[in-house]
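> what would the 3D arrangement of this be:
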Amino acid sequence: MTETHWPVLELRHYTLRPDTRDIMVELFDRELLDPQEALGARILGQFRDEDDPNRWVWLRAFTTMASRLEVLKGFYLESETWRTHAAAARATMVDTSDVLLLRPLPGAELPMLDTRPGREATALPPGRLQATVYHPDVPIDEFADFFDHGMVPVLRSVGIEPLGRYETEPAPNDFSQLPIREGETVFVWFTRFRDADERVRKLTALSRNPLWRNDIRPHLDKLLATSEAVLRLAPTARSALR
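Predicted coordinates:
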């Protein structure tokens, strides 16, 4: 683990043209990942959305909002990498605006792994990441308190460990070339499963837990403005989170 903190996180969820996701994954892992990190970003992970063959998700972190602006300018406006590969990347894309700008809750930042497979890696890891996006209908501090003291003990009782917890970063998006979702307040938490089978076992156990079913889940529903969005994510060959 690294000691550097990366408290600005983009959760980027792209819609791609049919049958182009593997093209995008290969291009990103081979050509687009390392140059961004060389400029000062941290690519935590990139994933195939298991529920939509035309969706691709990636996580990009920065040390500050000012650093984010400099990295994005350097990569998208000034780098030879983007000039060379932008056309190929854009040819896969339908919509890239489903992006949440986030900051971690105190002590709840995702782990930043120091190593990842090299750019020629092709083996897919068995692990699965899951991101759950809530739109609380109560102040975020109240919702976070319920999550930590009501939900987490039950999650842990069935072996589900929150890996990171985030809320909306309120700073304005100062790189307008890459739009984000604005005007909404979210709470996002991440967890990891060893593989897809473990995910099924643990989520089934959660759904059958009496405390979850009779108390926590009904109370959670009362705190939400809309139903949550659950992203079931399969890491690519070079994803750091796996």
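> every contact and neighbour count from this point should use C-alpha atoms.
OK.
> all helices of this protein, in order?
In the chain, the helices defined using DSSP state H lie at 21-27, 33-39, 65-72, 80-90, 140-146, 152-157, 196-208, 210-211, 217-223.
> how about this one, so we can line them up?
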Amino acid sequence: MVDLRQYTLRPGRRDALIEVFDEAFVEGQEAEGMHICGQFRDLDDPDRFVWLRGFTDLPARAKALNGFYYGPVWKARGGEANATMLDSDNALLLKPIELGSAFPALDAPRPPIGATEIPTSVIAGAVYHRSTADDGFVEFFADQVAPALTGSGAALTATFETLAVENNFPVLPLRDETVFVWLATFPSDSAYAEHRRQLAGSRAWQTKLLPELTCRSTAPTQLLHLRPTARSQLR
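Purely as a prediction, here's the structure:
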């Protein structure tokens, strides 16, 4: 299972948060049993930071979060992180439907502390809001939407849906809604732009799939357009 977390930051403070995060919070959280799968700049919002944090199961989640947020690393550096944030409650607890080969394992390579080279790749995706978990959305995506995405250049990395369980670390709130999330990788901005161009010019996407996605959704779709930080495993 993973947390998909999206933070709204004080204007101009994102790089300060990323510095603390990549320097202290990656290994600090993984020492407690979590997996920091990826951390990103939102390319459409200069004051948004997005990241993914994995857990083996619910008991491990509670143990790890308690260990980190009441432990020495957060005690030492948490104040710096909190000073950059306006809102840190935009979080979803998700279970994987399918993880592609590009989705990082715990032991996947990660640049060392102090790395500064930001990847040129783009992580894109979407969050679809659903009415119920048994709405057939997963099947519709796999049968019709995924082929259209891959056909336009998206390398699908992962699909997730809401894990509907009680939050066992309520200090950190979770959004109470049912969603479907997909993530894909692109080697460059131009590759991502070409993908968007092809979808815009696709009659099937514009007249069939996009209207169907809209009809099946209970709120506007959130598009994800992200750049990995220098130390992100997912890149």
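> to E10 of structure 1, which of the helices of structure 1 lies closest?
helix 65-72 (10.0 Å; CA to CA).
> which part of structure 2 matches that closest one?
Counting by TM-score structural alignment, helix 65-72 of structure 1 pairs with residues 58-65 of structure 2.
> and for stretch 16-28 of structure 1?
So stretch 16-28 of structure 1 sits over residues 9-21 in structure 2, by TM-score structural alignment.
> mind listing what's buried in that stretch?
L9, R13, R14, L17, I18, E19, F21 (16 or more other CA atoms under 10 Å).
> same question for stretch 187-206 of structure 2.
A191, Y192, H195, R196, Q198, L199, W205.
> endpoints of it, how far apart?
25 Å (CA to CA, to the nearest Å).
> and stretch 197-206 of structure 2, by the same measure?
12 Å.
> now do it: everything it contacts.
The contact list for stretch 197-206 of structure 2, computed with CA atoms under 8 Å, 6 or more residues apart in numbering, reads A148, L149, S152.
> go again with 7 Å.
S152 (CA atoms under 7 Å, 6 or more residues apart in numbering).
> so where is that stretch in structure 1?
Using TM-score structural alignment, stretch 197-206 of structure 2 lines up with residues 204-213 of structure 1.
> that stretch: how far from the chain's middle?
Once both centres are worked out by CA atoms, centre = their mean, to the nearest Å, stretch 204-213 of structure 1 turns out to sit 25 Å from its chain's centre.
> next: stretch 56-64 of structure 1.
Its chain's average C-alpha position is 7 Å from that of stretch 56-64 of structure 1, according to CA atoms, centre = their mean.
> in it, what's buried?
Buried-residue list, stretch 56-64 of structure 1, by 16+ other CA under 10 Å: W56, V57, W58, L59, R60, A61, F62, T63.
> excluding its backbone neighbours, what's nearest the aligned partner of F180 of structure 2 in structure 1?
Aligned by TM-score structural alignment, F180 of structure 2 pairs with F187 of structure 1. With CA to CA, 6 or more residues apart in numbering as the measure, E167 is the residue that lies nearest to F187 of structure 1, at 4.6 Å, once sequence neighbours are left out.
> residues touching the aligned partner of that neighbour in structure 2, list them.
The alignment partner of E167 of structure 1 in structure 2, by TM-score structural alignment, is E161. Shown in contact with E161 of structure 2 (CA under 7 Å, 6+ apart): L94, K95, P96, I97, V179, F180, V181.
> in CSV: the residues you listed, plus distance to G67 of structure 2 and neighbour count.
What follows is the contacts of E161 of structure 2, written out as CSV (distance: CA to CA, whole Å; neighbours: other CA atoms under 10 Å):
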residue, distance to G67 of structure 2, neighbour count
L94, 21, 22
K95, 22, 19
P96, 24, 16
I97, 28, 13
V179, 28, 25
F180, 29, 22
V181, 28, 23
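> looking at structure 2, which residue lies furthest from center?
When distances are taken from the C-alpha mean of structure 2, R203 lies farthest, 29.1 Å away, according to CA atoms, centre = their mean.
> in structure 2, which spans are strands?
2-9, 35-42, 48-54, 85-99, 122-130, 155-162, 178-186, 222-228 (DSSP state E).
> mean deviation of the third one from structure 1?
By mean CA distance after the TM-score superposition for structure 1, the fitted strand 48-54 of structure 2 averages 0.5 Å away from its aligned residues in structure 1.
> measure how that strand sits relative to strand 35-42, angle-wise.
170 degrees (axes from the mean of the first three to the mean of the last three CA atoms, to 10 degrees).
> mapped onto structure 1, which of the contacts of E161 of structure 2 hold?
On the basis of both residues aligned by TM-score structural alignment, their matches' CA atoms under 7 Å, what survives of the contacts of E161 of structure 2 in structure 1 is L94, K95, P96, I97, V179, F180, V181.
> ok now stretch 115-131 of structure 1, how far from the chain's centre?
On CA atoms, centre = their mean, the centre of stretch 115-131 of structure 1 falls 15 Å from the chain's centre.
> in structure 2, what stretch matches it?
Under TM-score structural alignment, the match for stretch 115-131 of structure 1 is residues 109-125.
> any residues touching that stretch, and which ones?
By CA under 7 Å, 6+ apart, stretch 109-125 of structure 2 touches 22-23, 182-189, 223-233, 235.
> the same query, at a cut-off of 6 Å, please.
Identification of contacts with stretch 109-125 of structure 2 by CA atoms under 6 Å, 6 or more residues apart in numbering yields 23, 182-188, 223-227, 229-231, 233.
> buried ones among the residues you listed?
Of the contacts of stretch 109-125 of structure 2, these count as buried by 16+ other CA under 10 Å: 23, 182-186, 224-227, 229-231, 233.
> between the buried residues of stretch 9-21 of structure 2, which sits nearest Y69 of structure 2?
F21 (13.6 Å).
> for that closest one, which non-adjacent residue is spatially closest?
A81 (7.8 Å).
> count the residues that sit near the counterpart of that neighbour in structure 1.
When structure 1 is aligned by TM-score structural alignment, A81 of structure 2 is paired with A89. By the criterion of other CA atoms under 10 Å, A89 of structure 1 has 18 neighbours.
> how far does stretch 221-229 of structure 2 sit from its chain's centre?
The answer for stretch 221-229 of structure 2 is 8 Å, by CA atoms, centre = their mean.
> done for today, thanks.
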